[in-house]
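Chemist: The sequence and its predicted three-dimensional model are supplied below.
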Amino acid sequence: MTGYTIRRARREDVGAIVRMLADDQLGAARDDPDDLRPYLRAFEDIDADPNQALVVVVFRDEAVGTLQLTIIPGLARRGALRGQIEAVRIRADHRGSGLGADLVRGAIDESRRRGCALVQLTSDVSRVAAHRFYERLGFVPSHTGFKLKL
């Protein structure tokens, strides 16, 4: 798809990002685009952290995709850095256009540029189509994840 750009997210993009997060079977129960206050507070923290990259895909002056990349320092793997990809979303009317793949490849490139030894992500077990998408991009299912809600 031509005519789009990928750039760092801005405060004014938060509403569009939250609408994308809420526009799926899991996000609909977790995210509320009608109350942006908690998201704006989180955005300020993300934007101020040099180990965070929250990006958007912009098409015709509208954010139509998003992704968050976190660079995680660690002791394992000889002190290797890891890139953690989260919250990959493409607005429904732009899905299937290749934007998601471009976003993820951009995050991989940024992780490589920052010296990461690997890039990782998690995906809910119910997102079977997303699993196929990540595998097409070279990701390998390798771990079992666990969460504890607080």
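Modeler: On my side now, so go ahead.
Chemist: make it CA atoms for all contacts and neighbour counts henceforth
Modeler: Fine.
Chemist: Of all residues in the protein, which one is nearest the centre?
Modeler: residue 67 (2.5 Å; CA atoms, centre = their mean).
Chemist: From what I see, it and residue 87 are in contact.
Modeler: Yes - at 5.3 Å, residue 67 counts as touching residue 87 under the criterion of CA atoms under 8 Å.
Chemist: rewinding a little: by contact count, what packs against the helix or strand the residue nearest to the centre of the chain falls within?
Modeler: Per DSSP states H and E, residue 67 falls inside strand 62-73. Under the contact definition 3 or more CA pairs under 8 Å, 6 or more residues apart in numbering; DSSP states H and E, strand 62-73 sits against helix 14-22, strand 52-59, strand 81-90, helix 99-113.
Chemist: Nearest to residue 125, out of those?
Modeler: Residue 125 lies closest to strand 81-90 among these, at 14.7 Å (CA to CA).
Chemist: what's the closest non-adjacent residue to the residue nearest to the centre of the chain?
Modeler: Spatially, and ignoring its direct neighbours in sequence, residue 67 is nearest to residue 88 (4.4 Å; CA to CA, 6 or more residues apart in numbering).
Chemist: Count the residues that sit near that neighbour.
Modeler: 21 (other CA atoms under 10 Å).
Chemist: ok, it to residue 10 distance?
Modeler: If you measure residue 88 against residue 10 using CA to CA, to the nearest Å, the figure is 17 Å.
Chemist: Next: residue 146.
Modeler: According to CA to CA, residue 146 and residue 10 sit 32 Å apart.
Chemist: want to compare, so here's the second one:
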Amino acid sequence: MDPLRIGELLMTIAIRAAIAADKEACIELLQDFATATGEDLSAAAGDVFDNLLQTGNGEILVAEDDGELLGLVSLTYTPVMRFGAEYCRIEELVVDPSRRGEEVGARLVEGAIGRARGRGCAEIGTDLLERAAQHREFHARLGFDSIGTALRRPVD
């Protein structure tokens, strides 16, 4: 754990893999985020949490300070033929609103990059929604380049 100085406050933030005991706190963070953005959190979010912890197709990293969960980043890994390796995708990056501005999100992304590198991924990426364009500078500071527009559609 590296100490992080915010103003006069010195704190130690640990980035670690989520465990089953983190489920409730992670779901609460996601629910707060969904509420703030006007979205609905799927009732199956807890099942997806379990799946990410068990299958190896992805994982969740959490930021913790003295036992308090500060944020999370969820990752998925997809084999990509043109890369000849996996692609790591940041699916969710959520920081407790009371802890924003303390570099928690940056530490989580750095942890995700380290995991992707250790797994042999060719790239790591994420989507930045139009309504979250204010986060473009945050991602650019961490080395992310804008490469285009994401296209999606429901499958049902």
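Modeler: Yep, that arrived. Just so we're clear, the structure is a prediction, and the values are computed from it rather than from any experiment.
Chemist: Which residues are in contact with the aligned residue in the second structure for the residue nearest to the centre of the first structure?
Modeler: Residue correspondence to the second structure (TM-score structural alignment): residue 67 of the first structure is matched to residue 73. Listed by CA atoms under 8 Å, 6 or more residues apart in numbering, the contact set of residue 73 of the second structure reads 60-62, 90-94, 108-109, 112.
Chemist: Equivalent analysis for residue 111 of the second structure, please.
Modeler: For residue 111 of the second structure, the contact set (CA under 8 Å, 6+ apart) comprises 15, 61.
Chemist: Return the residue of the first structure aligned against it.
Modeler: When the first structure is aligned by TM-score structural alignment, the residue opposite residue 111 of the second structure is residue 106.
Chemist: swap in residue 134 of the second structure?
Modeler: Under TM-score structural alignment, residue 134 of the second structure pairs with residue 129 in the first structure.
Chemist: now that match: how far from residue 12 of the first structure?
Modeler: From residue 129 of the first structure to residue 12 of the first structure the distance is 30 Å (CA to CA).
Chemist: Ok, residue 4 of the first structure next?
Modeler: 18 Å.
Chemist: what about those two, which has more around it?
Modeler: Between residue 4 of the first structure and residue 12, counting by other CA under 10 Å, residue 4 is the more crowded of the two (15 against 10).
Chemist: wait, that one sits on residue 57?
Modeler: Yes - under the criterion of CA under 8 Å, residue 4 of the first structure makes contact with residue 57 at 6.6 Å.
Chemist: To which residue of the second structure is the residue nearest to residue 67 of the first structure aligned?
Modeler: Match for residue 88 of the first structure (TM-score structural alignment): residue 93.
Chemist: who's in contact with that match?
Modeler: Residue 93 of the second structure is in contact with 71-74, 105, 108, counting by CA under 8 Å, 6+ apart.
Chemist: Likewise for residue 22 of the first structure?
Modeler: Residue 22 of the first structure touches 28-33, counting by CA under 8 Å, 6+ apart.
Chemist: Out of these, which is nearest to residue 133 of the first structure?
Modeler: Looking across those and measuring by CA to CA, the closest to residue 133 of the first structure is residue 28, at 21.4 Å.
Chemist: That closest one: how many residues sit nearby?
Modeler: Quick note: residue 28 of the first structure (other CA under 10 Å) scores 14 neighbours.
Chemist: and stretch 51-71 of the first structure, which residues are buried?
Modeler: Buried residues in stretch 51-71 of the first structure, counted by 16 or more other CA atoms under 10 Å: 52-59, 63-71.
Chemist: Please report how far the counterpart of residue 115 of the first structure in the second structure lies from residue 113 of the second structure.
Modeler: Mapped onto the second structure by TM-score structural alignment, residue 115 of the first structure lines up with residue 120. Plainly put, residue 120 of the second structure is 11 Å away from residue 113 of the second structure if you go by CA to CA.
Chemist: Ok, residue 91 of the second structure next?
Modeler: Between residue 91 of the second structure and residue 113 of the second structure the computed distance is 13 Å (CA to CA).
Chemist: Who has more neighbours out of those two?
Modeler: residue 113 (20 against 14).
Chemist: For that one, list the residues it contacts.
Modeler: Counting by CA under 8 Å, 6+ apart, residue 113 of the second structure touches residue 124.
Chemist: ok, now residue 121 of the second structure?
Modeler: Taking CA under 8 Å, 6+ apart, we find residue 121 of the second structure in contact with 85-88.
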